[in-house]
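Trainee: just coords:
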């Protein structure tokens, strides 16, 4: 599993209806994309639990060929054409769990990034993060949760989809406009090694 996200921060007075329309008319195009476990079409709106307007899709890929086909094929080119080329963040997948609301359509998402302290052995930090991921997966309202790591920056990432407003927890909160999940069943539950 590979996690990927890009964030397009928009002007404070940007009409987020433009993004909603974009997702409503184009979101279905990845509903059967090979190699895509899931794509959550996420937005944050200024003044609604966010300091910015932002379009920030989040992906879980089942294999790198799918991710590469999206980035270097026609999929990503629409973003580049319409918004410029954003930084694409990538994390190595560590764990994936479905939650008690796994059959529900997610309405919200949370993303929490944390640094692995220089003094902490990486394996210990990952074990603690795995425990947190398992706890998140059991939380009422959790649809799915994923844990990933960026070893270049020694950063851990928890990403959780919720069927209702997310419980109070650290990290950024997003609204889910659409979910494409053609190969979600191929992500594989549990730790990824």
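Mentor: Sure, I can see it. What you see is a predicted model; the values in this text were computed from it and never measured.
Trainee: all contacts plus neighbour counts: C-alpha atoms, from now on.
Mentor: Will do.
Trainee: which secondary structure element contains residue 54?
Mentor: strand 53-55 (DSSP states H and E).
Trainee: Okay, buried residues for that strand please.
Mentor: Across strand 53-55, burial judged by 16 or more other C-alpha atoms under 10 Å covers 53, 54, 55.
Trainee: any idea how far the residue nearest to the second one when sequence neighbours are not counted lies from residue 52?
Mentor: In space, and not counting its chain neighbours, residue 54 is closest to residue 9: 4.4 Å by C-alpha to C-alpha, 6 or more residues apart in numbering. Shown here: residue 9 relative to residue 52, a distance of 7 Å by C-alpha to C-alpha, to the nearest Å.
Trainee: ditto for residue 157
Mentor: Distance from residue 157 to residue 52, by C-alpha to C-alpha: 21 Å.
Trainee: again, but for residue 28
Mentor: 26 Å.
Trainee: what do you get for residue 139?
Mentor: 28 Å.
Trainee: what number of residues lie near residue 61?
Mentor: 26 (other C-alpha atoms under 10 Å).
Trainee: same check, this time on residue 90
Mentor: Neighbour number of residue 90 under other C-alpha under 10 Å is 16.
Trainee: That one and residue 58, how far apart?
Mentor: From residue 90 over to residue 58 (counting by C-alpha to C-alpha), the distance is 10 Å.
Trainee: one more structure, for comparison:
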């Protein structure tokens, strides 16, 4: 599993309905995308749900690099982002675990992303075990659709990404997003059930 995320920050007075319309028009294009576990079409709107900026911020979990590569540089979808907004920095993480939560049958309405830099002296095996344990803990919440953890070995940053059927639990820190659409062609192969 590979996690991928990019953020497109928009002007403070940007009409976010433009992004909502874009997602409504184009979101279905990844509903059957080969190699994709899931794509959450996320946004943050200034002065709503604690957001301080306007941002379009898709998050992906890939089952394989072939699909990810096709998307990024073989005309498989990312070119539309580049043409509309310029080329954003694409963050990637090596995936550790994705768990299906009790609300996996619902449509997610919100998402959280927690990023933590691992200390230089951190035991990496323990850091991975801790990230897995955190996802196992979060995935038990009744309103969780799914939760995933991953680590970027370039920056040694850990990310935990969670999709929620309702408002995110206060016990989970990080940025909060609205989910406008969820494509999940390979989700069943990607995620296992939380025990």
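Mentor: That came through fine. Just so we're clear, the structure is a prediction, and the values are computed from it rather than from any experiment.
Trainee: Next, the TM-score between them, please.
Mentor: Taking TM-score structural alignment, normalised by the length of structure 1 as the basis, the two superposed chains have a TM-score of 0.96; 190 aligned residues with a C-alpha RMSD of 1.0 Å.
Trainee: one step back: have a look at how far, on average, the helix or strand that the strand holding residue 54 of structure 1 is followed by is from structure 2.
Mentor: Using DSSP H and E, the next helix or strand after strand 53-55 of structure 1 towards the C-terminus is strand 58-61. Here strand 58-61 of structure 1, set against structure 2 after superposition, deviates by a mean of 0.4 Å using mean C-alpha distance after the TM-score superposition for structure 1.
Trainee: which parts of the next helix or strand after strand 58-61 of structure 1 are buried?
Mentor: Next helix or strand after strand 58-61 of structure 1 toward the C-terminus (DSSP H and E): helix 64-72. The neighbour-count check on helix 64-72 of structure 1 (16+ other C-alpha under 10 Å) flags 66, 67, 70 as buried.
Trainee: Pick out the residue closest to the middle of structure 1.
Mentor: In structure 1, the centroid-proximal residue (C-alpha atoms, centre = their mean) is residue 58; its distance is 3.2 Å.
Trainee: show me the residues around it that make contact.
Mentor: 3, 4, 5, 6, 39, 40, 41, 42 (C-alpha atoms under 8 Å, 6 or more residues apart in numbering).
Trainee: do residue 44 of structure 1 as well
Mentor: 50, 52, 53, 54, 55, 56, 173, 174, 175.
Trainee: do residue 164 of structure 2 as well
Mentor: Per C-alpha under 8 Å, 6+ apart, neighbours of residue 164 of structure 2: 103, 108, 109, 110, 111, 143, 144, 145, 146.
Trainee: counterpart of the last one in structure 1?
Mentor: In this case it means residue 146 of structure 2. Using TM-score structural alignment, the partner of residue 146 of structure 2 in structure 1 is residue 144.
Trainee: Now for that match, how many residues are close by?
Mentor: Neighbour count for residue 144 of structure 1, taken as other C-alpha under 10 Å: 26.
Trainee: what kind of secondary structure is it in?
Mentor: strand (DSSP: H, G, I helix; E, B strand; the rest coil).
Trainee: just to revisit the earlier point, kindly present the buried residues of strand 53-55 of structure 1 as TSV, with separate columns for distance to residue 119 of structure 1.
Mentor: Converted to TSV, those look like this (distance: C-alpha to C-alpha, whole Å):
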residue	distance to residue 119 of structure 1
53	36
54	34
55	35
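Trainee: Name the nearest of those relative to residue 77 of structure 1.
Mentor: residue 55 (15.7 Å; C-alpha to C-alpha).
Trainee: ok, for that closest one, nearest residue in space, not its chain neighbours?
Mentor: That would be residue 43: by C-alpha to C-alpha, 6+ apart, it lies 4.6 Å from residue 55 of structure 1.
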